[in-house]
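Colleague: got a structure for you, letters missing:
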């Protein structure tokens, strides 16, 4: 009789932590800015468990069956995924039928386990997109795992005896890990992290760290009884590592260049050490992560991962704010857990239990014949679609109503009188404006209202690209009659050091710096705007134009993505920029009627 691997309850608790971090990150909750590292934790856990299973298998069974291994992985991953793909596809075809080609191609990539490469080819950004984001983008990580599961067992075939087989596999795993970690750094490109983030070659090191941990510290070895002092030391170390990871979750973000030059490798190593300390039965951490609530969430973590992202993407109007956003978020979390429970109970568990102890050929036949579960899946799909469509429609109506009220209020309100700053205006003959897609849309209006301006804007541009742009195209033109306006932050945050370097570059030849803050309902909005406000408060010669506060109660002037101005909004932005510049600088501008606005310096 075959010995089954001991079930590790505390690993479910770690899975629960990982999925909570990922959900919090995608819900755009500010304290989960670095929650994406939950995926790295999943990679380590998966690599550890799968390699443990393979090592136990080749020890107990004379011949390791790759076909059986692959079929078990397919049976574990695909049924719940197929249900998800059906629901998401039908929903998208009902709500936005013009996107049928995009969603079908994403479906095919998901089924084939190549979503990560597909999104690299399509140039789908990992960071949140604004207009029609891909609801299946999260399948990139499952694709990396699927490719890992395809390749890993090949290392254990064709070499005898078993010890030699294990040693050869260990050496190869170490070599691939080193290659992967180096590849991430080589592929990293400031302002475009997609290739480094999505690639199997650049991300597989997390799974390999889990695999090597299974070699060095298999579960049976970790189960040995510990002296009391050693157990206490393990708890102290484990708690410190946990606090370190959670600190990154609160203060980190995916735009830090250090992440791609060893940072994610360190996070994976820390996760592996924490995992070893948590699964040891003699630690208090083991008892903490074995609590019933965490175990319940952890056992459903796969279904939660599948469902959470499409629910957020498809059901969240970008213009939603205030109480409506809180209410919608609360409902989305409930829906995630309801669907995860239904998927776990009626899809995952039946496929897993009904085929234990029989050959993979018999399992395949039983899988095809399971008409009862197919009927249940069909019912679940129908219920899910109705609920999602109803909820999305309701919240869209609420948002539209609140936007209309705000629009009418602003239309009918009297113009406010702005007190002019008590400063002597500076003569100016040229204005260079550098920005992203928000500024790009308003370029014609800006250049018409301010003839001395030159707008250099690009979709997806980030602050890290700015030094090269200035050095190549503008620095040699700077003088005391030059204004440099920077409008960046829509696509990600930046550091105070980068802002200080910009200030030094602009002002060393006497040019004048103007900063336009951002309105982007994503995790980094507050970070960007607070940094700009703090910087201008300590640099009295820098002007801040407050686009955020100005547009916050005029959402009707934004597109459906809640970020980019409409045609009327672009004119509004151009007029705001002109008015604020003419407060501080003396140059000839178009005399069209201006919309009086309020800003901060």
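Modeller: Yep, it's here. Note that the coordinates shown come from a computational prediction; the quantities given were computed from them, not determined experimentally.

Colleague: Every contact and neighbour count from this point should use C-alpha atoms.
Modeller: Noted.

Colleague: what residues are up against residue 46?
Modeller: 207, 210 (Cα atoms under 8 Å, 6 or more residues apart in numbering).

Colleague: give me the element it is part of.
Modeller: helix 37-60 (DSSP states H and E).

Colleague: With residue 3 instead?
Modeller: Using DSSP H and E, no helix or strand contains residue 3.

Colleague: For it, give its distance to residue 57.
Modeller: In this structure, residue 3 and residue 57 are 9 Å apart, going by Cα to Cα, to the nearest Å.

Colleague: Could you check which of these two has the larger neighbour count?
Modeller: More crowded of residue 3 and residue 57, by other Cα atoms under 10 Å: residue 57, with 18 against 8.

Colleague: can I assume the more buried one is in contact with residue 64?
Modeller: Yes. Contact status for residue 57 versus residue 64: in contact at 6.8 Å, counting by Cα atoms under 8 Å.

Colleague: for the helix or strand harbouring residue 411, packing partners?
Modeller: Element membership of residue 411 [criterion: DSSP H and E] is helix 371-412. In terms of contacts (3 or more Cα pairs under 8 Å, 6 or more residues apart in numbering; DSSP states H and E), helix 371-412 is packed against helix 66-95, helix 301-315, helix 322-343.

Colleague: try this one side by side with the last:
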């Protein structure tokens, strides 16, 4: 094909390594500080944008130099992706096999999904049942994004050849219109699926809902290298303020854009993709100053190793959580140090493996004044890696095909309990709280209970309970203790979903005096969501919030601290301390260390009953005192 000379098609675009560095920093901070960097996951969208952009750039360059080949394209990606992925996978499994073998259940199928490039769809299938989302926490949860990129690599040669065909047979406008149409459809698909009622899990993990960033990256890549565009140099009059505003928007979104908010899927992710497109395009433009700034040595160093940093971070974090090392003060700094060392080694090793001209530089990173000691350290590191690789292969071979057997029992229990709730009668028509009058003749609602553990009137009759799968696992025991309670518990209930349910029940008049809350297992309890709940409930409803327990849940401590903080802000809140009660009693829980078994469910209900009795006794004493004064 005849094309005019491409002055921009150099082997490397300066500045993009800096963007990779920013993306990997955002993702790492999100994994280590999920409560503070709520939107750090947006770094993945920036990675997608860069991948799409560079895919186009590389393809146009190969095409221009008559070196375009689908076989070469796939081989290059395989050599770049799979050696590091396989090494990280086997080393991780080897370490876990030695330190935490129970965590390897079902690992073979997960590894197959990683190698096969469909891990995101595998995770969607696993998360279709909520208990697997909790019990199925994995050291490879983050590989979903790599799977989406692999799938895009698979279809890209087809898309590119269609683009070339249209450009040759029709026109440049027709070829760009084809890609633009695909991109617009992809952008619209995520909010459409959200309004169709699709769960957040497939929205976040699905190739169909996340491919918009890759397609837009490819589209701006064509804009960057297309001959007709560069006949006349584009003007960037307001590039600097636009670039700064886009970066500020990214920082703010990385801090505040919670992945549980509906805005994220209606406009947040698509909107940020557009912002990332602007950032990538302006960074790549040589006539602007951003390219030089993004080539700063620290950014370039991190960006060059971003893939290895991404692969290692979640396995290391998972090991710390699994072993309880996340209780060590400042453990995040230790994790960062370990990730950096492992990433430097892996990057050096794979670069040396596939490029004979590339020196093996790991020894320089660990070089000491005494060269003999340095060599010994290097050899020990290599031997350890080889040992873990061998153990990893053995561990993968011996890993149970399925998760621990009692998870099947847990699923059956959750399904059965959900049916019990569906079949139970609605409590909205039950007797009025007037029947809860005590032996005293005083109206219980007219008494000041501020001196007790809960400032609002408490009664066991006609209570409403709203919870997630932990409460659902305890339904039968709760019904034994509180036969006239209205229990509304379901799998996959997040904190925002729970708050929405409470607001709806308040609006319908179903909550009259005492509300028991049992959600918080599936995400962070934010101050904003808690205040939204108490605004709906008001001061006259007594709230009993059962705190959460889960050794592998990174938000356990944060949520329980938040509940204690809320008791100081809302006098009508009492915390039921299930976390302290169940700690040290593993035999009360299923193998996921989150959901109560039969013994645990009985104690769960009993603890709630004891807490209610204590507060009711305090309030009865206040009523007796008030009656005596009258």
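Modeller: Everything's here; your move. Source: prediction; values computed, not measured.

Colleague: Fetch the TM-score of the aligned pair.
Modeller: Scored against TM-score structural alignment, normalised by the length of structure 1, the superposed chains reach a TM-score of 0.74; 530 aligned residues with a Cα RMSD of 4.6 Å.

Colleague: hey, which of the helices and strands packed on helix 371-412 of structure 1 is tucked in deepest?
Modeller: Most buried of those, by mean neighbour count (mean count of other Cα atoms under 10 Å): helix 301-315, with a mean of 23.

Colleague: relative to helix 371-412, how tilted is that one?
Modeller: Counting by axes from the mean of the first three to the mean of the last three Cα atoms, to 10 degrees, helix 301-315 of structure 1 lies at 40 degrees to helix 371-412.

Colleague: Where does helix 301-315 of structure 1 end up in structure 2?
Modeller: Per TM-score structural alignment, the counterpart of helix 301-315 of structure 1 in structure 2 is residues 306-320.

Colleague: from the middle of its chain, how far away would the matching stretch be?
Modeller: 14 Å (Cα atoms, centre = their mean, to the nearest Å).

Colleague: Also stretch 259-266 of structure 1?
Modeller: The chain centroid and the centroid of stretch 259-266 of structure 1 are separated by 16 Å under Cα atoms, centre = their mean.

Colleague: same check, this time on stretch 199-212 of structure 1
Modeller: Centroid separation between stretch 199-212 of structure 1 and its chain, computed with Cα atoms, centre = their mean, is 19 Å.

Colleague: do stretch 296-309 of structure 2 as well
Modeller: Using Cα atoms, centre = their mean, the offset of stretch 296-309 of structure 2 from its chain centre is 23 Å.

Colleague: May I see the buried residues of it?
Modeller: Residues 299, 300, 301, 302, 303, 304, 305, 306, 307, 308, 309 are the ones in stretch 296-309 of structure 2 that count as buried (16 or more other Cα atoms under 10 Å).

Colleague: and if you look at stretch 99-112 of structure 1?
Modeller: Within stretch 99-112 of structure 1, the residues scored as buried using 16+ other Cα under 10 Å are 103, 106, 107, 109, 110.

Colleague: ditto for stretch 615-630 of structure 2
Modeller: Applying a neighbour-count criterion of 16+ other Cα under 10 Å, one finds 615, 616, 618, 619, 620, 622, 623, 624 buried in stretch 615-630 of structure 2.

Colleague: Leaving out chain neighbours, which residue sits closest to the third one?
Modeller: In this structure, residue 618 of structure 2 finds its nearest non-sequential neighbour in residue 452, 5.9 Å apart by Cα to Cα, 6 or more residues apart in numbering.

Colleague: List the contacts of the residue in structure 1 sticking out farthest from the centre.
Modeller: Centroid-distance maximum for structure 1: residue 424 at 46.3 Å, with Cα atoms, centre = their mean. By Cα under 8 Å, 6+ apart, the contact set of residue 424 of structure 1 is residue 584.

Colleague: ditto for residue 1 of structure 1
Modeller: The contact partners of residue 1 of structure 1, taken as Cα under 8 Å, 6+ apart, number zero.

Colleague: how far apart are the helix or strand residue 567 of structure 2 falls within and its match in structure 1?
Modeller: Here residue 567 of structure 2 sits within helix 556-569, counting by DSSP H and E. Compared with structure 1 after the fit, helix 556-569 of structure 2 shows a mean deviation of 7.1 Å (mean Cα distance after the TM-score superposition for structure 1).

Colleague: got the buried residues for the helix or strand just after that helix?
Modeller: The element immediately downstream of helix 556-569 of structure 2 (helix or strand, assigned by DSSP H and E) is strand 573-576. Neighbour counts over strand 573-576 of structure 2 (16+ other Cα under 10 Å) mark 573, 574, 575, 576 as buried.

Colleague: Just give the number of residues close to residue 499 of structure 1.
Modeller: Residues near residue 499 of structure 1, counting by other Cα under 10 Å: 16.

Colleague: Okay, it and residue 489 of structure 1: tell me how far apart.
Modeller: From residue 499 of structure 1 across to residue 489 of structure 1, the span is 12 Å (Cα to Cα).

Colleague: Mind reading off the mean deviation between the match of helix 301-315 of structure 1 and structure 1?
Modeller: Mean deviation for stretch 306-320 of structure 2: 1.4 Å (mean Cα distance after the TM-score superposition for structure 1).

Colleague: What number of residues are in the vicinity of the residue mapped onto residue 264 of structure 2 from structure 1?
Modeller: The alignment partner of residue 264 of structure 2 in structure 1, by TM-score structural alignment, is residue 259. Neighbourhood size, residue 259 of structure 1 [other Cα under 10 Å]: 18.

Colleague: residues in contact with residue 259 of structure 1?
Modeller: Residues in contact with residue 259 of structure 1 (Cα under 8 Å, 6+ apart) are residue 265.

Colleague: do the same with residue 481 of structure 2
Modeller: Going by Cα under 8 Å, 6+ apart, residue 481 of structure 2 touches 605, 606, 609.

Colleague: what about it, distance to residue 175 of structure 2?
Modeller: Distance of residue 481 of structure 2 to residue 175 of structure 2, given as Cα to Cα: 68 Å.

Colleague: Likewise for residue 313 of structure 2?
Modeller: Distance from residue 313 of structure 2 to residue 175 of structure 2, by Cα to Cα: 40 Å.

Colleague: do residue 354 of structure 2 as well
Modeller: For residue 354 of structure 2, the distance to residue 175 of structure 2 - Cα to Cα - is 36 Å.

Colleague: neighbour-wise, which of those two wins?
Modeller: The residue with more neighbours, out of residue 354 of structure 2 and residue 175, is residue 175; 19 against 12, by other Cα under 10 Å.

Colleague: Thank you, goodbye.
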